[in-house]
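Visitor: sequence unknown, structure follows:
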């Protein structure tokens, strides 16, 4: 644990963030409690972030920038902090997401991280390990800021119908998650298709995978195991998985029919409706 009187800004991005936060706060002549009052957070939380015991959020960072007049410094730093808090084997994936011009994802049994709500993400991440759950959830959700870029990637997601029925986090969490998927209906850059149970045998039976395409770099295929990720630019693998994905999209319901199925499952299974 970082000593409150001996912050080492070179220890990690989180320590550097805390060091800079304390330096700017003290330069402004504010106590922890005073800055917390301005930010609408507790002084205790500010202190935990300053001592690298708590991970800051993008919202916290934006408020700090506004309160201390730091010209977006903390909003920029928080991106590095959150990326550094990802598991080491997953950090490359976060970089791929940020650089890609097109992302194509196939998921066999659950909603992928880039589309998860807070409640759903907490339930997934806390299924076996609930330590630092709030921070780990914030780190996962921060990846979704890729869709807020000036030129966000074109995103295609093919979800197995099983993802709509596997009750993760309980009915209320699932209602919120499915409503979140429906919120993208009018976004032409974010497209969600459902592969129905009626499709039977399909080219994705071997498991989930993602395809990342870039403006100049080679396409990368990513698959995942327990505690490990496997990105590859092998041309044969890329061609095979790209073909698999084309066939999965063809076998899936249309965008409109997919939304109707999501809405129907939400109403019938989780007792809520979205107009």
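Guide: Ah, there it is. Quick caveat: nothing in here was measured; it's all calculated off a predicted structure.

Visitor: Every contact and neighbour count from this point should use C-alpha atoms.
Guide: Fine.

Visitor: Neighbours of residue 71, how many?
Guide: Residue 71 has 12 neighbours, counted by other Cα atoms under 10 Å.

Visitor: Enumerate every residue touching the closest residue to it other than its chain neighbours.
Guide: Closest residue to residue 71 apart from its sequence neighbours, by Cα to Cα, 6 or more residues apart in numbering: residue 65 at 6.1 Å. By Cα atoms under 8 Å, 6 or more residues apart in numbering, the contact set of residue 65 is 71-75.

Visitor: try 10 Å this time
Guide: Residue 65 makes contact with 21, 71-76, according to Cα atoms under 10 Å, 6 or more residues apart in numbering.

Visitor: what about versus this one:
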């Protein structure tokens, strides 16, 4: 078993979190069980997090900050901790995604990661048979917090109709996922278009890709294969991706028509239409 006294706080964000949690708890003269009582969890959970055996959550971090008066330190640190749980090959993309001011993506098979519900993400990530599924789910949901910033990136997603009709996780999960997409219909910073099957051949039959734009850094194009991701700032590649994306946007349904198609797919494939009260503005 890991021993908190031997943890190197510089080894990883998770190690630092555990090391700092114990340091702050002991500075407050609290035993693990006492802190657990204050934040409504077990002392065992405190111990597991202090020894990196358990991944902390954002809710846990906020409660610890309130209990120990740490000025939001753990709430800030949890983002780094959760991002460190992403696959090593994906972390550079997540770092750039968090800095982007404009994101445009075409997704040929599945719903874009920043738009996924927790249930949908869990079902999708489970197909890779990971040993740390819940950690990966938490990390993916944490990525979505960039859309909640005071000034989030402007994002544009073109989803192939296949992403709507592929029943990832089953009908109930898909119904809630499509309903979640509809919540972005009037979103200020996110636009969703659907590329319908009726469009036939189109500018990106080769697969999905994402372009990110920054205030100071060069634009980046990101693609994935079965086991890894690839980023490039090659001007020729960026120019080609921009041209293809413009064609995709022109071929796809309008934002309003896309919402109507999502609603229709909910009815045809998953047995229900969204009720008016469910169409909340994101």
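Guide: Great, that's in hand. Fair warning: this is a prediction, and the values are worked out from it, not measured in the lab.

Visitor: Among the contacts of residue 65 of the first structure, name the buried ones.
Guide: Neighbour counting with 16 or more other Cα atoms under 10 Å marks 21, 73-75 as buried within the contacts of residue 65 of the first structure.

Visitor: Can you pick out the ones from those that are in helices?
Guide: Of those, the ones assigned to helices by DSSP state H are 21, 73-75.

Visitor: Quickly note the distance from the residue located most distally from the centre of the first structure to residue 23 of the first structure.
Guide: For the first structure, the largest distance from the centre (Cα atoms, centre = their mean) belongs to residue 29, which lies 36.1 Å off. Look at residue 29 of the first structure and residue 23 of the first structure: by Cα to Cα, to the nearest Å, they are 10 Å apart.

Visitor: Residue 204 of the first structure too?
Guide: According to Cα to Cα, residue 204 of the first structure stands 52 Å off from residue 23 of the first structure.

Visitor: Check residue 176 of the first structure too.
Guide: 40 Å.

Visitor: show me where the stretch 1-150 of the second structure has helices.
Guide: Ranges of helices in the stretch 1-150 of the second structure, per DSSP state H, counting those that start in this stretch, are 13-27, 32-38, 43-50, 58-68, 73-83, 91-99, 118-126, 133-143.

Visitor: where do the helices sit along the stretch 151-282 of the second structure?
Guide: 161-165, 171-182, 235-251, 255-270.

Visitor: isn't residue 169 of the first structure right up against residue 110?
Guide: No: using Cα atoms under 10 Å, residue 169 of the first structure is not in contact with residue 110; the gap is 11.8 Å.

Visitor: out of these two, which sits in the more crowded spot?
Guide: The residue with more neighbours, out of residue 169 of the first structure and residue 110, is residue 110; 21 against 17, by other Cα under 10 Å.

Visitor: What does that one correspond to in the second structure?
Guide: When the second structure is aligned by TM-score structural alignment, residue 110 of the first structure is paired with residue 110.

Visitor: Is its match in contact with residue 174, as I believe?
Guide: No: look at residue 110 of the second structure against residue 174 with Cα under 10 Å: they stay out of range, at 11.2 Å.

Visitor: Report the set of residues contacting both of these two.
Guide: Common neighbours of residue 110 of the second structure and residue 174 (Cα under 10 Å, 6+ apart) are 120, 164-168.

Visitor: count of neighbours near residue 46 of the second structure?
Guide: Using other Cα under 10 Å, the number of residues around residue 46 of the second structure comes to 25.
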